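Trainee: sequence and predicted structure below; questions after.
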Amino acid sequence: MQQEWPSPAKLNLFLYITGQRTDGYHNLQTLFQFIDYCDYLNFEPRQDQVVFLKTEFNDVKHDDNLIIKAANLLINYVKRQYPNFIVPYGVTISIDKKLPMGGGLGGGSSNAATTLVALNHLWQLQLSKEQLMSIGSKIGADVPIFIFGHSAFAQGVGDDLVAIDVPEKWYLVIKPDVNIATAKIFTTPTLKRDTVTRTISELLELPFANDCENTVRELYPEIDHLISLMASQAPTRLTGTGSCIFCECDSEQHAHSLQLFLQQQYDSAAKITSFIAQGINCSPLSKTVNH
């Protein structure tokens, strides 16, 4: 039985907002790529039918955690399909947390997606990828990409996905001591919401950008300073609505040199963390399922 499952991060290599919908959501065009930096979720069987999350993070109530929400949505979905369905066995889920919270890397959404994919496999439910993505979309707009499992061009609210291979570059990912609520950025009046809709071919020919970046830099001077600093060394952008930024590197060695440069600019009191990762087109979660 596969007990430990990867829960990878994603980067938005570009992110454009092409309009606001009547339901309050925004229409986007974005390019998702995974990186080889993951949380790991462990699923330990238990004798009852309970799904329990064992975690050291106490800032979210147990039943409000996206992992538990995902499990409950999965159970309820299967029960609607098969009214006599009984969970074959319960699980205790624990998490080895590597991804910074509130960084725009999709950590919570990825955890929910891994839960859906793992339980579908462990309980032998045989739900399709499309069914799991539909369940995941009820948790958050970023959940489907992690179930989709491949770098993708996304439109709509980010769930209309087309697989695409992009160069698997090395990145230095930096997390300043700032947490950003996505809702705050998308409700800021000055946010750019009128980027012209283009084809993926056109977008790949243009310099990549993030329409949320200017707003985030206006609201958070420390991020503005950090992007300006690192952009003097390598192409640097915000991912999602932040707060993580990423620098494109020519090689792993280049990433290490940028990390050293960053460390020389800030003392330990700044609480800026960073890690080096490689972009990957096929998600580690998909590789686990297909192993």
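Mentor: Thanks, I have the structure now.
Trainee: drop to CA atoms for contacts and neighbour counts, all remaining ones
Mentor: OK.
Trainee: name the nearest residue to D96, sequence neighbours excluded.
Mentor: For D96, ignoring the flanking residues on the chain, the nearest one in space by Cα to Cα, 6 or more residues apart in numbering is Y40 at 5.1 Å.
Trainee: comparison target, given below:
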Amino acid sequence: MTLSLTRCPAPAKLNLFLHVNGRRPDGYHILQSVFQLIDRCDYLDAEVTNDGLIRRSNDIPGVPEDSDLIIRAARLLQQHTGCERGALLTLHKSLPMGGGLGGGSSDAATTLMALNHLWNTGLNQQQLMQLGLQLGADVPFFLFGQNAFAEGIGEELQPVETPECWYVVVEPGVHVPTPAIFGAPQLTRDTKPVKITDFPADEFVKWKNDLQSVACLLYPEVDKAIQWLSQFGSAKMTGSGACVFCAVSDESEADKIIEKHEGQWKLWKAKSLRIHPMMKKLQAKD
């Protein structure tokens, strides 16, 4: 019998705010953020093989197999645990690359969760999070599995309650490379740290994305998207860009905003999540 898991969800995240508080000697930035899971997902199919090889069954434009985070995640888990099994992986992408939605990191986290289950490698959540950090600063959040107040380089996580709502997300059609934003001379790195207990009370803090002004300067299309979406609420960029989002109270309001757009951007709606859907999927398998 073939061991496999299909339609494993890799959800997007939104940064409800993102403050840059400083920079470490190794070049990593010290951040604070709230990560919000949403129900827009990539999907992974994973099939166990007995040849020890890690392969991808489909082409993904612009992502060579050896540099794909799902392949790197699978090989890292295999090496770390000494597992002799292999895997054939198929990734169904819908999240844009360079969009600030954490797509690649989420794909890697779902790969680790799926193969830890299929290979029966037995790592607990904390061990998976430590492993995931080797792949990227956002990977531990997706393995954490719930909305989080993040500090450090994004790996220090505490659970946080976030509003239940819908979001309208705009893809401005530009790819924003993270190093270009963090390396920009215009970036300020001195926002005063906040406390988790301040969130989301507006009277204490202006909840902003410190990377947004730099992205708007370097990529004017991001600025245009923010200006347009600001007609309907408090619009801001997620992550290092390029996607822009606005919270709305219900699905019908999201539909109305999307209908009003007549340009070239891609718009979609998403619902807030409390728990990573892959965790529910694995619980149902146990």
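Mentor: Noted; the coordinates are in hand. Computed from a predicted structure; not experimentally measured.
Trainee: work out the TM-score between the chains.
Mentor: Laid over one another, the chains give 0.94 as their TM-score (TM-score structural alignment, normalised by the length of structure 2), with 278 aligned residues with a Cα RMSD of 1.3 Å.
Trainee: follow-up on the earlier one: the residue nearest to D96 of structure 1 pairs with which position in structure 2?
Mentor: Under the alignment (TM-score structural alignment), Y40 of structure 1 maps onto Y43 of structure 2.
Trainee: L91 is in contact with that match, correct?
Mentor: Yes. Y43 of structure 2 lies in contact with L91 (Cα atoms under 8 Å); the separation is 6.0 Å.
Trainee: helices along structure 2, start to end?
Mentor: Across structure 2, reading from the start of the chain, the helices by DSSP state H fall at 69-81, 103-118, 125-132, 139-144, 178-182, 212-218, 220-229, 251-260, 277-285.
Trainee: among those helices, which is nearest T49 of structure 2?
Mentor: Of all these, helix 103-118 sits nearest to T49 of structure 2, with 10.4 Å by Cα to Cα.
Trainee: give me the mean deviation of that closest one from structure 1.
Mentor: After superposition onto structure 1, helix 103-118 of structure 2 sits on average 0.5 Å from its aligned residues (mean Cα distance after the TM-score superposition for structure 1).
Trainee: so that helix corresponds to what in structure 1?
Mentor: When helix 103-118 of structure 2 is compared against structure 1 (TM-score structural alignment), it corresponds to residues 107-122.
Trainee: nearest spatial neighbour of V248 of structure 2, skipping sequence neighbours?
Mentor: On the basis of Cα to Cα, 6+ apart, the spatially nearest residue to V248 of structure 2 that is not a chain neighbour turns out to be W166, at 5.3 Å.
Trainee: and the one you found, what pairs with it in structure 1?
Mentor: Aligning on TM-score structural alignment places W166 of structure 2 opposite W170 in structure 1.
Trainee: quick check, that match in contact with I280.
Mentor: No. Because the distance of 9.4 Å does not satisfy Cα under 8 Å, W170 of structure 1 is recorded as not touching I280.
Trainee: V78 of structure 1 and G24 of structure 1, how far apart?
Mentor: When distances are taken as Cα to Cα, to the nearest Å, V78 of structure 1 and G24 of structure 1 turn out to be 30 Å apart.
Trainee: tell me which of those two has more neighbours.
Mentor: Taking other Cα atoms under 10 Å, V78 of structure 1 and G24 do not tie; V78 has more neighbours (17 against 9).
Trainee: quick one: map that one onto structure 2.
Mentor: Aligning on TM-score structural alignment places V78 of structure 1 opposite T81 in structure 2.
Trainee: could you measure from its match over to M278 of structure 2?
Mentor: When Cα to Cα is applied, the distance between T81 of structure 2 and M278 of structure 2 equals 21 Å.
Trainee: what of R72 of structure 2?
Mentor: Plainly put, R72 of structure 2 is 19 Å away from M278 of structure 2 if you go by Cα to Cα.
Trainee: repeat for N147 of structure 2
Mentor: As it turns out, when the distance is counted by Cα to Cα, N147 of structure 2 lies 14 Å from M278 of structure 2.
Trainee: ditto for R85 of structure 2
Mentor: Counting by Cα to Cα, the gap from R85 of structure 2 to M278 of structure 2 is 22 Å.
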